[in-house]
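Chemist: With the sequence up front, the predicted model follows.
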Amino acid sequence: MNTIPNFLAIGKMATNDYVGFTFFVGCMAMMAASVFFFFSMNTFDKKWRTSILVSGLITFIAAVHYWYMRDYWSTYGESPTFFRYVDWILTVPLMCVEFYLILKAAGAKKSLMWRMISLSIVMLVTGYIGEAVNRDNAQIWGLISGIAYFAIAYDIWFGNAKKLALTAGDSILTAHKALCWFVLVGWAIYPLGYMAGTPGWYDGLNGLSMDVIYNVGDAINKIGFGLVIYNLAVQKQSE
């Protein structure tokens, strides 16, 4: 008797399963974005290929993890917290690298990149502890994670990164500002998901679906980040 291989098996999804739906759409959207970024690389000068490559890697890594997370949700009906944080620990530092790459011509040093990467790792590790390991102290771990997030936001809005962007030219300043808005507004969706999925004084947000919040935020932020970089590369290429 012929059987369908596991990797081709498709679980039944309820019509009101918005978590499963957003996992599937997020996976397909980020995979499509990866193909777009990778295939467009050769249309740019060497200077911008690394930035486009990083954009493609961000969405590709996320798409692979979303494939596993979709299957995990379909099988167990539980939030795939572990897979989600593995995804973030790889993709969020890469998003920080994008700031360094676009500001490198303006004199950005690697110390700026490593500071942002370090802060992002602190933000994610403490977030994972609060959400999956030590939920009884979710407020404390969430506070530490939030401090690291605001330190990143300060760096790009008012710190050395902003000063470099001001001297880099109009197109880079515009792209930098767009990425800053993604961090300030787009990344704010992650604390909401954290609050919706942890106990304590966060209980007032339990009416929200943590996974839907995360899935929508991931797709918007990661694809949006890449499109900002792509648009900047197009502009600089035309110049």
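Modeler: Sure, I can see it. Keep in mind it's a predicted model, so treat the numbers as computed, not measured.
Chemist: contacts and neighbour counts: CA atoms only from here.
Modeler: Will do.
Chemist: pretty sure Thr126 is in contact with Ile140, am I right?
Modeler: No: with contacts counted by C-alpha atoms under 8 Å, Thr126 stays clear of Ile140, the gap being 9.1 Å.
Chemist: In terms of neighbours, single out the busier of the two.
Modeler: Just comparing Thr126 and Ile140: by other C-alpha atoms under 10 Å the higher neighbour count belongs to Thr126, 22 against 15.
Chemist: Got another one to weigh against that:
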Amino acid sequence: WGEAFEVNYLGGAYAVKVSGTPFNDAYRYVDWLLTVPLLLIELILVMKLPAGETAALSTKLGVASAVMVALGYPGEIQENLAVRWFWWALAMIPFFYVVYSLLAGLGEATAKQPESVSGLV
């Protein structure tokens, strides 16, 4: 980010202008490639599912979310709008799988919780 903007202090005020140096979005996507699967796995771990189901769901959702992020990056760096939409559509496939799996899984896990907790979800 430091090179993407120029900040100058002029006459008691800061002036910010774009430097023309683009920010490398790859750093953001590498972060997401690591954190999104880990957050989903953490969510699955607190659902108190049987060990086999936890391992299977963690693997499926971890891989699906990593594929989702990986498919999003080529679209991020494209100049051609049609190509960007193509990569967006591809990334939505694993996204919908993750959302569907969570909605189905959360419904079952919520039903197992005490009434005082299930009302919060």
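Modeler: Thanks, I have the structure now. Owing to the predicted nature of the structure, the values given are computational and were not obtained by experimental measurement.
Chemist: Spatially central residue in the second structure, please.
Modeler: By C-alpha atoms, centre = their mean, the second structure has its centre lying nearest to Val36, at 4.8 Å.
Chemist: Which strand or helix spans the aligned partner of it in the first structure?
Modeler: Mapped onto the first structure by TM-score structural alignment, Val36 of the second structure lines up with Val92. Using DSSP states H and E, Val92 of the first structure sits within helix 81-103.
Chemist: Let me see the ranges of the strands in the first structure.
Modeler: With DSSP state E as the definition, the first structure shows no strands.
Chemist: follow-up on the earlier one: what's near enough to touch the residue nearest to the centre of the second structure?
Modeler: Residues in contact with Val36 of the second structure (C-alpha atoms under 8 Å, 6 or more residues apart in numbering) are 62, 65-66.
Chemist: That one and Ala66 of the second structure, how far apart?
Modeler: Separation of Val36 of the second structure from Ala66 of the second structure (C-alpha to C-alpha, to the nearest Å) stands at 7 Å.
Chemist: Can you tell me the closest non-neighbouring residue to Gly26 of the first structure?
Modeler: Closest residue in space to Gly26 of the first structure, ignoring its immediate chain neighbours: Ala219 at 5.6 Å, by C-alpha to C-alpha, 6 or more residues apart in numbering.
Chemist: ok, now Tyr85 of the first structure?
Modeler: Once flanking residues are discounted, Tyr85 of the first structure sits nearest to Tyr128: 6.8 Å by C-alpha to C-alpha, 6+ apart.
Chemist: any idea what Tyr190 of the first structure aligns with in the second structure?
Modeler: Using TM-score structural alignment, Tyr190 of the first structure pairs with nothing in the second structure.
Chemist: Double-check Tyr190 of the first structure against Tyr214; I have them as touching.
Modeler: Yes: contact criterion C-alpha under 8 Å: Tyr190 of the first structure and Tyr214 qualify, at 6.2 Å.
Chemist: which one of those two has more residues nearby?
Modeler: Tyr214 (22 against 18).
Chemist: Contacts only, for the more buried one.
Modeler: By C-alpha under 8 Å, 6+ apart, Tyr214 of the first structure lies in contact with 189-190, 193.
Chemist: Same list (those) but as CSV, adding distance to Val228 of the first structure.
Modeler: Listed next are the contacts of Tyr214 of the first structure as CSV, based on distance: C-alpha to C-alpha, whole Å:
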residue, distance to Val228 of the first structure
Ile189, 19
Tyr190, 20
Gly193, 25
